[in-house]
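Asker: need a structure here:
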Amino acid sequence: MDKIELKALGKINLGLDILGRRDNGYHDVRMVMQTVFLYDRVILEKSRKPGIEIVTNLNYLPANENNIAYKAAKLLADEFRIRDGIRITLEKHIPVAAGMAGGSSNAAAVLHGMNRMYGLGLSEEGLKERGVKLGADVPYCIMRGTVLAEGIGEILTPLAPMPKCYILIAKPALSASTRIVYEKFDRLEDIRHPDIDGILAGIKSGNLRQTAAGMGNVLEQVMLPEYPVLQRIKEAMLKGGALNAMMTGSGPTMFGIFEKRSQAKTAMALIKKQNLAKQIYVTNVHRVLRRNL
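Answerer: Now for the predicted structure:
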């Protein structure tokens, strides 16, 4: 196999709670993560040109060893002594630096692709063990689906598939540093925690409304007061019929959960009319059917 094309799926956080900060600066979290059908195309090709080459449709992304996809390819190339040149094409659609794990998903796709292309024989667990060396979200992006993440995000428990629904994703024209968002969170005195157990109960019973009712992200308490556009996007989604709406990750992407595509389209029109978001998409959840749950 000389060429392989993969879909690197983005993720949303149905719930994001922070339980405390460790002495080393990492935070203990409890999150429910969900992949969605908003994805980057990742193409791997063997090349006569030695080394690893990155090609991307976004000129502001690094096309060198600073790109996490490059790091993923180098990790396996070094371990398994792969001598071929490797060309990686990243066709980006997931919003960048937006709380949707786009980079981590690209790295996960490269690990998957090289494992298949070179017949390395690595299991999912083997890929996850290597992925965590690249970033905390990479093991989840290898796993995909509906997952409870605990610890610092490395303890992953697969869940039943999220009930079918439609997702409206909207990213305004702003960016935020994850490190700074967490630092500001650490200074908060009164923290309102989301109902993670309620989300888990809703997913287990297949009840979309219960799942949506528990949704929440503690980092909104940092971001929404600082960026009023995020609150306006949330209000537009709710007005359009969302069961709930919130920020994913450390932001600034917002998303809403809808029972009907027509409702998501209505909310999209409201957001576009007010010019609140630079990137906006209607999609659906990526459901992974797992055994023995």
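Asker: drop to CA atoms for contacts and neighbour counts, all remaining ones
Answerer: Noted.
Asker: Now do the buried residues in whichever helix in the chain runs longest.
Answerer: Secondary structure of the chain per DSSP state H: the longest helix is helix 102-117. Buried positions in helix 102-117, judged by neighbour count with 16 or more other CA atoms under 10 Å: 102-115, 117.
Asker: ok, now how distant is K184 from F258?
Answerer: Note on K184: its distance to F258, by CA to CA, to the nearest Å, is 31 Å.
Asker: So for these two, which sits in the more crowded spot?
Answerer: More crowded of K184 and F258, by other CA atoms under 10 Å: F258, with 29 against 13.
Asker: who touches the more buried one in this structure?
Answerer: Shown in contact with F258 (CA atoms under 8 Å, 6 or more residues apart in numbering): C165, Y166, I167, L168, G241, A242, L243, N244, A264.
Asker: Next: G20.
Answerer: Contacts of G20 by CA under 8 Å, 6+ apart are H27, D28, V29.
Asker: Please convert those residues to CSV, extending it with secondary structure and neighbour count.
Answerer: Formatted as CSV, these follow (DSSP: H, G, I helix; E, B strand; the rest coil; neighbours: other CA atoms under 10 Å):
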residue, secondary structure, neighbour count
H27, strand, 17
D28, strand, 17
V29, strand, 18
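Asker: how long is stretch 189-207 end to end?
Answerer: End-to-end distance (CA to CA), stretch 189-207: 34 Å.
Asker: buried sites along it?
Answerer: Applying a neighbour-count criterion of 16+ other CA under 10 Å, one finds P194, D195, I196, G198, I199, L200, G202, I203, K204, G206 buried in stretch 189-207.
Asker: Adding distance to V218, write these out as TSV.
Answerer: Shown next, in TSV, are the buried residues of stretch 189-207 (distance: CA to CA, whole Å):
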residue	distance to V218
P194	7
D195	11
I196	11
G198	15
I199	15
L200	17
G202	20
I203	20
K204	23
G206	24
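Asker: next up, for comparison:
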Amino acid sequence: MKLLIKAPAKINLTLDVLHKRPDGYHEVEMVMTTIDLADRVELTLLESDQIKILSHNRFVPDDQRNLAYQAAQLLKERFGVKKGVTIAIEKNIPVAAGLAGGSSDAAAALRGLNKLWDLGLSMDELAALGSEIGSDVSFCVYGGTALASGRGEKIQELPAPPTCWVILAKPFIGVSTADIYRRLDVANLQHPDTKSMIQGIAENDYQEVCRNMGNVLEEVTLNLHHDVAQIKDQMKRFGADSVLMSGSGPTVFGLVQHDSRMHRIYNGLRGFCDQVFAVRLLGERHTLD
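Answerer: Have a look, this model is predicted:
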């Protein structure tokens, strides 16, 4: 038996850090939404009690470091599953990009294995398990658009944002999320207006969404990696309506509504950036079907 699951990337329309918690994590508040750039995760049932990871991407680990592997291992241990699985991951989302590619693969594995191993878990139960794997996994289990708080595991569903194009550009560097958070001066942040972003989404107001995009990690990453700042400047110059770094970076994305301007920005960025994508917002939540 085989299952093919889509694992979409996410972008942060806002990312705010409120304070550092006693447990060492940061208390965050983020508005996230899924986009139509996705990995493909194929699950094949094995009668033998093992987990195999297959990927042609050399940056994808094939052992316990892989979040999809961790998802399968967690389900096996928690529910006494004696069967195994081969998890084949076709990577389309850039690795270490601030787009939650690994987290989305893990979430896809949770949703798919729930069906493959006939576990009968609800979406909320899968999201709770996801929070044990990584901060973004809970959101990726649900997909769609949401306000994530706590360390990212508390999910409040939001409506889909206004439809538009998302142009993404990732320079050929990786960014350590832990390193960016370590360098963050929590006491002196310019906080994004999360409430106005949520209101803009609720009212389907594209201009309000564009006006209220913000990411407190952006300044740290831009100071460390000048090519990220350069991409952001170029995207603005080519005519994106609003431009922001996603997550801890280094991917920068711009929103635009008009096809002609999307093509101009996409073609302009391809001149000096390896990985450029033009995709639509998804906005819809996953289901267990």
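Asker: Fetch the TM-score of the aligned pair.
Answerer: Once superposed, chain against chain, the TM-score is 0.94 (TM-score structural alignment, normalised by the length of the second structure); 286 aligned residues with a CA RMSD of 1.6 Å.
Asker: coming back round to it: restricted to buried residues, select the contacts of F258 of the first structure in PyMOL.
Answerer: This is the PyMOL syntax for the buried subset of the contacts of F258 of the first structure, where burial follows 16+ other CA under 10 Å:
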select buried, resi 166+167+168+241+242+243+244+264
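Asker: Among the contacts of F258 of the first structure, which ones are in helices?
Answerer: Among these, the residues falling in helices (DSSP H) are A264.
Asker: Just send the contacts of F258 of the first structure back as CSV, with distance to A213 of the first structure too.
Answerer: Converted to CSV, the contacts of F258 of the first structure look like this (distance: CA to CA, whole Å):
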residue, distance to A213 of the first structure
C165, 14
Y166, 15
I167, 15
L168, 17
G241, 14
A242, 11
L243, 7
N244, 7
A264, 17
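Asker: Out of the contacts of F258 of the first structure, which is nearest to N59 of the first structure?
Answerer: L168 (26.5 Å; CA to CA).
Asker: ok, which stretches of the stretch 51-200 of the first structure are strands?
Answerer: 52-56, 85-91, 146-150, 155-158, 166-171 (DSSP state E, counting those that start in this stretch).
Asker: So what touches the second one?
Answerer: Defining contact as CA under 8 Å, 6+ apart, one finds that strand 85-91 of the first structure is touched by 40-57, 69-70, 106.
Asker: Pull out the buried members of the residues you listed.
Answerer: Applying 16+ other CA under 10 Å to these flags 40-47, 51-55, 69-70, 106 as buried.
Asker: what range in the first structure does the helix or strand harbouring L43 of the second structure sit on?
Answerer: Element membership of L43 of the second structure, judged by DSSP states H and E, is strand 26-46. Strand 26-46 of the second structure corresponds to residues 27-47 in the first structure, going by TM-score structural alignment.
Asker: Need the winner for burial among the strands of the stretch 51-200 of the first structure.
Answerer: strand 166-171 (a mean of 25; mean count of other CA atoms under 10 Å).
Asker: Kindly calculate the angle that that strand makes with strand 27-47.
Answerer: Between strand 166-171 of the first structure and strand 27-47, the angle comes out at 90 degrees (axes from the mean of the first three to the mean of the last three CA atoms, to 10 degrees).
Asker: what packs against strand 166-171 of the first structure?
Answerer: Contact analysis of strand 166-171 of the first structure by 3 or more CA pairs under 8 Å, 6 or more residues apart in numbering; DSSP states H and E lists strand 254-258, helix 261-273, strand 279-284 as its packing neighbours.
Asker: Which one of these lies nearest to V147 of the first structure?
Answerer: strand 279-284 (16.4 Å).
Asker: which parts of the closest one are buried?
Answerer: Applying 16+ other CA under 10 Å to strand 279-284 of the first structure flags I280, Y281, V282, T283, N284 as buried.
Asker: For the residue in the first structure that N212 of the second structure lines up against, give me its contacts.
Answerer: Matched by TM-score structural alignment, N212 of the second structure corresponds to G214 in the first structure. Counting by CA under 8 Å, 6+ apart, G214 of the first structure touches G15, P194, D195, I196, D197, G198, I199.
Asker: Provide a list of residues in contact with the equivalent of the fourth one over in the second structure.
Answerer: Residue correspondence, TM-score structural alignment: I196 of the first structure in this structure matches T194 in the second structure. For T194 of the second structure, the contact set (CA under 8 Å, 6+ apart) comprises T14, E29, M30, V31, N212.
Asker: before we move on, back to that, farthest pair in the buried residues of strand 279-284 of the first structure?
Answerer: Longest span within these, CA to CA: I280 and N284, 13.3 Å.
Asker: Next, count neighbours for the nearest residue to M254 of the first structure once chain neighbours are set aside.
Answerer: Using CA to CA, 6 or more residues apart in numbering and skipping residues adjacent in sequence, the residue nearest M254 of the first structure is M247, 4.3 Å away. By other CA under 10 Å, 33 other residues sit near M247 of the first structure.
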